[in-house]
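Colleague: only geometry, no sequence info:
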């Protein structure tokens, strides 16, 4: 009997703040980071190496040690488990972690502990799909409808979507699975990009990157907004001049505004005919999003900081959003994201997955592709975010061509980091951070006394 022999964690951070990659109105200097988790087993692979499952939780620097510690807290729930039992009942495994009566007090089902559960759950799905020799999107897409609904925790959802309704939707979608899988493999999945639009970039860099994005095939570009209306108007005009009339522009305020301020600001930007406004206010304010949506012409979106399936349910019930961003590492892993995708199908809400962070492109592409094949049965007016940062650190980085994600072919979910990258970027002992500390100390010594 093969078992889980270890749950290992690392605090991995990348100094993206040096060039303001990822900068926005609320997060001006992020260091993209991963609380990294590895589930080790004693099951041998064809190469003789033990089979492992990989997961991560995305943070933006300070606090990544807290997130890593939360992951480690779950070791006692996982180490010693039978690999076959775990991977054959991923719904049960998810409920095993979320059901801890003492850890649940730290949420319930939200915050650092819930994201840690999501990281371990994702590592378990990575392990299961590696065992099956399939990329995760295909592993999910080839599950039958009953298996898919068994992955979901239906508690708190039945007033909006029952297990029976979900089963009927999945059975309806099953009819065209083979054709959609073939379409996905031949065309890929649409992407949009945020890479040109970070708030800390100069006007010249914004214009240049917008032009390059269009040349690379992107039809939607997202800009960060919210610090200065004057700056936002100028930057949107620069972007529009760079891309021409045939490319959509979207904006993201990263929770910067109160409700009234969001309405006033977005009315001032309305002439740009924006594809959506993302996170215009607090991610917890369902009614605030609904009020904003009623008051502006731009479609409203949120989701990357939405804690769990219950909050998504409320966003849908309140008619607070036109589209959502799911996040592979924010909620309770693949299982809870499947619940959210089923809710989105029920309420007819479009899904534009969030991927602005280390490893998020690698992970969330699988969810979008599985959704197309097995759940929503649509790629119409949908796209996965793409940012051109840090993919070189992964053993199976995303593949993009013509503004579209190409379906992964390697087994697993794509979270495995290169061993050298882990060693060099482990905080604070990795060489990248030792050099950074030495540079800071040298600079401080050279500054004159005041």
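Modeller: In hand now; what should we look at? Small disclaimer: the values here were computed from a predicted structure and weren't measured.
Colleague: going forward, measure contacts between C-alpha atoms and count neighbours the same way
Modeller: Will do.
Colleague: Nearest residue to the middle of this protein?
Modeller: Nearest to the geometric centre of the chain sits residue 327, at 3.1 Å (C-alpha atoms, centre = their mean).
Colleague: Which residues are in contact with it?
Modeller: Neighbouring residues of residue 327 by C-alpha atoms under 8 Å, 6 or more residues apart in numbering: 303-304, 337, 353-355, 360, 364.
Colleague: ok, now with 10 Å
Modeller: 58, 303-307, 333-334, 337, 352-356, 360-361, 363-364, 367 (C-alpha atoms under 10 Å, 6 or more residues apart in numbering).
Colleague: cool, and residue 238?
Modeller: 203-204, 206-208, 210, 232.
Colleague: which pair in the residues you listed spans the largest distance?
Modeller: 208 and 232 (17.1 Å; C-alpha to C-alpha).
Colleague: out of those two, which sits in the busier spot?
Modeller: Neighbours per residue (other C-alpha atoms under 10 Å) separate residue 208 from residue 232, with residue 232 holding more: 20 against 16.
Colleague: element containing that one?
Modeller: helix 229-243 (DSSP states H and E).
Colleague: Comparison target, given below:
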């Protein structure tokens, strides 16, 4: 074995439970998740030459330890591998994680095992970017269409998009690519804010934050709904009074309604002209979403969903059933970049806009790369598309996302923007981090070790 190959051997796979006490301020609160502590399972893949790749899966506090354990259970599949061999046949490697003959029983390709898969896969993409000294969006855009396709497992989706069709879409996306890269580097990619719309915020805080983001150049805002209709009407009135009707408003119910309830509720909110209702019902109910989409079409309200969509197969069904008009991929809910690329290809073929979900720990950092690749090398447009931005936890990353005039600016550092600062890890690793020790001592949280 060549020395270079030995240097590229994976010698360690480490995983940490990292949590932030966002429930103290109701940051991230919605009708379903009333007291979230934004957290992540944070994976580090180390090579013999000292290079490290970092990846993560966003979680909501309790239960992060379960994802951490799943990563540990899967790590034997990565340990000892020559990392370049993984990249040469990435689709096969991806399938080895998702189809591990015993662990797949507690999935398959959904839930905890898929969240763990995403964290590992995201770390491997970060590592690939660092090896090639490119940000991941650029790495993806520079891959030849045939090579890009080699990272995707097309099993179960060929009745929506075949490999040959995907290759043609990617070849078409090569035209004008360099011009779009220039536009991206100059202007960035448009985003919207959810920061003024958390359900647990008092009116005064909503008013203050809406004005703040308006002043920063935002024209697209999202507000959480679904717990109390009268409160929702007041909150939408409040936001519209600040942003006016020449700017865009979306609403998000985070899965709390029955199908008919969603239709009836949204008829009451239709006067506020929302562009979309996000996650109106169970994230698995394809036909329910289709029914809602059909009923709300006369009111000019679209359906958006996908942040809790568990794999490419469910996305395929949503697209085939015309159950969503805005496809919301999440960088860690399904199995990392490899699987997300298949969803972008299906959405492109079906003429559906992708507007990624973001906001949790590291999600903004990751999805910016995905949407920038789509703009540069697949859809070729940002028209009618926008990426979520939530302004929290970015300070814990070495290369946090940068927003200027309500646009994500293209990352220039190598990797997937997923490396956390050592001091943040020391403070917020659960339950032994210094900040957690301090909060336990103050009685703000129960110490699980007691």
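Modeller: Sure thing, it's come through. In this text the structure is predicted, and so the values were computed from the model without any measurement.
Colleague: Superposed, what's their TM-score?
Modeller: Remark: TM-score between the superposed chains equals 0.96 [TM-score structural alignment, normalised by the length of the first structure]; 438 aligned residues with a C-alpha RMSD of 1.3 Å.
Colleague: if I line the two up, what does the residue nearest to the centre of the first structure land on in the second structure?
Modeller: Matched to the second structure by TM-score structural alignment, residue 327 of the first structure sits across from residue 330.
Colleague: The counterpart of residue 401 of the first structure in the second structure: how many residues sit nearby?
Modeller: Structural alignment (TM-score structural alignment) places residue 401 of the first structure against residue 404 in the second structure. The tally of other residues near residue 404 of the second structure (other C-alpha under 10 Å) stands at 15.
Colleague: longest helix in the second structure, by residue count?
Modeller: helix 111-132 (DSSP state H).
Colleague: What is that helix packed up against?
Modeller: Of the remaining helices and strands, those touching helix 111-132 of the second structure by 3 or more C-alpha pairs under 10 Å, 6 or more residues apart in numbering; DSSP states H and E are strand 10-19, strand 39-47, strand 52-59, helix 64-74, helix 83-88, helix 90-98, helix 136-142, helix 336-350.
Colleague: can I get these in JSON lines with distance to residue 156 of the second structure and mean neighbour count?
Modeller: Formatted as JSON lines, those follow (distance: least, C-alpha to C-alpha, whole Å; neighbours: other C-alpha atoms under 10 Å):
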{"stretch": "strand 10-19", "distance to residue 156 of the second structure": "30", "mean neighbour count": "22"}
{"stretch": "strand 39-47", "distance to residue 156 of the second structure": "28", "mean neighbour count": "26"}
{"stretch": "strand 52-59", "distance to residue 156 of the second structure": "24", "mean neighbour count": "28"}
{"stretch": "helix 64-74", "distance to residue 156 of the second structure": "23", "mean neighbour count": "20"}
{"stretch": "helix 83-88", "distance to residue 156 of the second structure": "22", "mean neighbour count": "16"}
{"stretch": "helix 90-98", "distance to residue 156 of the second structure": "12", "mean neighbour count": "19"}
{"stretch": "helix 136-142", "distance to residue 156 of the second structure": "23", "mean neighbour count": "24"}
{"stretch": "helix 336-350", "distance to residue 156 of the second structure": "11", "mean neighbour count": "22"}
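Colleague: and these as TSV, adding distance to residue 226 of the second structure?
Modeller: Output for these, formatted as TSV (distance: least, C-alpha to C-alpha, whole Å):
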stretch	distance to residue 226 of the second structure
strand 10-19	27
strand 39-47	24
strand 52-59	22
helix 64-74	26
helix 83-88	44
helix 90-98	34
helix 136-142	35
helix 336-350	28
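Colleague: between these, which one is nearest to residue 176 of the second structure?
Modeller: Here helix 136-142 is closest among those (C-alpha to C-alpha), at 12.1 Å.
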